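Novice: Curious how this folds, go ahead:
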Amino acid sequence: MKNYNKPYRKKHFLINLLNPFIIDLPTPSNINYLWNFGSLLSLCLIIQLITGILLAMHYSPDIDTAFKTIAHITRDINKGFILRNLHANGASLFFLCIYIHIARSMYHGSWKNTITWNIGITLYILTILTAFIGYVLPWGQMSFWAATVITNLLSAIPFIGYKLVQWIWGGFSISGATLNRFYKLHYVLPFIILLLTIIHLLSLHNKGSNNPTGLQNTIDNITFHPYNSIKDIHGFTILAIILTLLTLHYPSLLTDPENFIPANSMITPIHIQPEWYFLYAYAILRSIPNKLGGTLALIASILILYSLPITQIYIYTSATFRPGLKSIFWLLITTFLLLTWIGSEPAEKPYTLASLIVSSWYFLLILILIPLNSIIEKQSLTKIN
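Specialist: The predicted structure is shown next:
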């Protein structure tokens, strides 16, 4: 006799499995589309994983054939140019979503959930590392020289610097060993990012999302589905349209022309620069003439984000209710955009001086003005009470 209940039980089990995470997840009723960028990052990660695995099937991590395999994938593999362009342009959209996600979290005080915030910043650092070593793999002129410049920064470390650089290179210069180990790391790191992303989501769902008021665990909650899942579908559609336009109509819009030339260690490009999403950090690196000082400033510009949960203590965490913090936040966004622009310009006057001034302002905003604003507003609230 046929058991008609079996399909129903399978469906019922799946719904019960997804209920705590997606379907019946309590979600604040007043969140807007800025909260979509977390799910958009998950979509970007899935796209990068799938396209990356398919591209790895045709890539050869050898300095003599790496550039040729990229051309082979683009020209000879069936729909290979779509995979290649999806992966390259998907990285740009990935970082665009990351920056908007971090900016929204800073504005509305998501750092109050310390564990989730710290895991998120760790994910950001791992994504930077993955994107950098992925940029080296095509073995074009800009890839080669970007790898040379960035790995050489480690030589600024006293006593062990040069030994560390040679250990990473696998020799006395960037060679096939360097490319091979970068390829292995670029393949493994995304799976570590995927694991940390799951932990990030579990930590978020354990405490619950915040909302534009900056307060957590509000009583005005609704189920995630269908009210917020519809918003996610809208975001997925817009992201898919933008990625399709970049892939099919403007595939090289965000790519440096120098990277269409095979790597040549005897010819240095006139202006070495990373991808647009690293330009702000590159500007901070160049702002200090000393190699060790520039390297420390570069590292500090990212690690400084860990300090936000420590430096901000206030009853209202959203900048919506904090005029001083709102002004500082938009100054910080302006500073970030200025650093991105300066990083794209040659390392000459007046850009060298401008990078020093704007970089100093970046650290001043986060280390002094944001904590100072928190102390002043806390004292004002105490006087009112």
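Novice: alpha carbons only for contacts and neighbour counts from here, please
Specialist: Will do.
Novice: This structure: strands as residue ranges?
Specialist: Here the chain has its strands, by DSSP state E, at 26-28, 221-223.
Novice: Ranking those strands by mean neighbour count, which comes first?
Specialist: Most buried of the strands of the chain, by mean neighbour count (mean count of other C-alpha atoms under 10 Å): strand 26-28, with a mean of 23.
Novice: The structure of the following sequence is requested for comparison with the preceding one:
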Amino acid sequence: MNPISRLWELILERFHLKEFLEHPVPRYANLNPLYWFGDVAAMSFVILAITGMVLAVLYTPGVTPTYTIQTLGGSAEVSQSYYSVYKIAYLTPLGFILREIHLWAAYMMVFAAITHFFAKFVLGSYKRRGGGALWLLGVLLGVLTVTQAVLGYILPLHLDGALALQIGLNIFRYLEYFGVPVGQVVVSVLGSTFITSGIMKDIYTLHVLVVPAIILVLLGLKINGILYGGVSPPPTKNNAARERALAETEPFYPHRFALTVGQLLLQLSVLLLLVAVFPQPLLEPWLPGQPVPSGVRPPWPVEWYYTYVKAINPFISVGIPIFMVLFALIVPLIDRKGGNSLEERWVWVLIAILYMAIIGYGTVLGFLIDIPKPLTPLTRITPPPDYVVPYIGTPTPVG
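Specialist: Here you go, the predicted model:
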């Protein structure tokens, strides 16, 4: 055996990779697309980690000092955070492509995580051995994925990012109306009720270190749980057919490994195509004390929530996402009887469709129409003088 082969065998033995590579995977999981979206989300996380490390080196968080840049309309005064992203996108070789890949990979991860959640909801994956714990990990990973995307959207400190930050701070303040005293604690930790350089540095730390570390740990626990408990059984009422499908397995290497590599290459191809066909320009900057004009939307992962805040009573609208997450966490405790076939779980399939309808309807409605509603203390954080939270419209891109 040559030295390279001996080194490879040593690595496989010391890190117990041989058991991982030989782990049996049911053949139906390799053929059914419903079982792929978790891998898409995980691979997107890897792409985000690689591109994010480079962007983190080039990015500098802060509201001050301010800089002057040239725009399509002349010139504009911008914050340090915005100028940092401006330099990455327009003054750094390949910086625009790097930022675009990071942005689209974040969108892809959010979409894949949401699709993965609904697929596992429909399949009743929490019913198998160890499935309840994996379901809880998945719900937490979904919440962290959306949180991470919104934190990253805030960092450029454009108008949309400023609005996204205020929506996040609003959620904590809303909780106080339900008797949960977290709003003042969050404000005390951040040191302000509106955007400052200190808050931007805290968000940068959360986005670059804290949240990714938590996601990585939970992702590792989930992968280990899948190795222990296996993948979700096929949604069939025929027990004999289910057992045959579970027994027909293939080793992870080379079958699932080849599928994962091909999937990763396909993801990279789609990302590059999106960057080339649908480039996302850096949006109009925001500065402290400057009124944010109407015509600003938050990032699409929270657009649905913002729509409901404007459309219905704040007590109800704030309770919707909280109730949806809490209900998702206790689903394994409620749905304990019966099988996992669609015929036996039609009520839970309807609940999954209701989840999708709530999120989808709010998102589409928010992008299509403007909902006129006066500002109230329940729909904004405590503002500086002459400053209000903006509503929906179309921001002006910077050239």
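Novice: circling back: specify the stretch among the strands of structure 1 that is closest to residue 91 of structure 1.
Specialist: Closest approach to residue 91 of structure 1 among those (C-alpha to C-alpha): strand 26-28, 29.1 Å.
Novice: Kindly spell out which helices and strands sit in contact with that closest one.
Specialist: strand 221-223 (3 or more C-alpha pairs under 8 Å, 6 or more residues apart in numbering; DSSP states H and E).
Novice: start and end residues in structure 2 for the strand it packs on, please.
Specialist: Aligned by TM-score structural alignment, strand 221-223 of structure 1 falls on residues 249-251 of structure 2.
Novice: With structure 1 overlaid, how far apart is that stretch on average?
Specialist: In this overlay with structure 1, the average offset of stretch 249-251 of structure 2 from its partner residues is 2.1 Å by mean C-alpha distance after the TM-score superposition for structure 1.
Novice: ok, the alignment partner in structure 1 of residue 125 of structure 2 - contacts?
Specialist: With TM-score structural alignment as the criterion, residue 125 of structure 2 lines up with residue 110 in structure 1. Applying C-alpha atoms under 8 Å, 6 or more residues apart in numbering to residue 110 of structure 1 gives the contacts 117, 210, 214.
Novice: What separation do you get for residue 110 of structure 1 and residue 364 of structure 1?
Specialist: Distance, residue 110 of structure 1 to residue 364 of structure 1, using C-alpha to C-alpha, to the nearest Å: 21 Å.
Novice: Ok, residue 202 of structure 1 next?
Specialist: For residue 202 of structure 1, the distance to residue 364 of structure 1 - C-alpha to C-alpha - is 34 Å.
Novice: What lines up with residue 159 of structure 2 in structure 1?
Specialist: With TM-score structural alignment as the criterion, residue 159 of structure 2 matches residue 141.
Novice: now the strands of structure 1 as JSON lines including distance to residue 356 of structure 1?
Specialist: As requested, these are arranged in JSON lines below (distance: least, C-alpha to C-alpha, whole Å):
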{"stretch": "strand 26-28", "distance to residue 356 of structure 1": "42"}
{"stretch": "strand 221-223", "distance to residue 356 of structure 1": "46"}
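Novice: Burial check on residue 318 of structure 1, number of neighbours?
Specialist: 24 (other C-alpha atoms under 10 Å).
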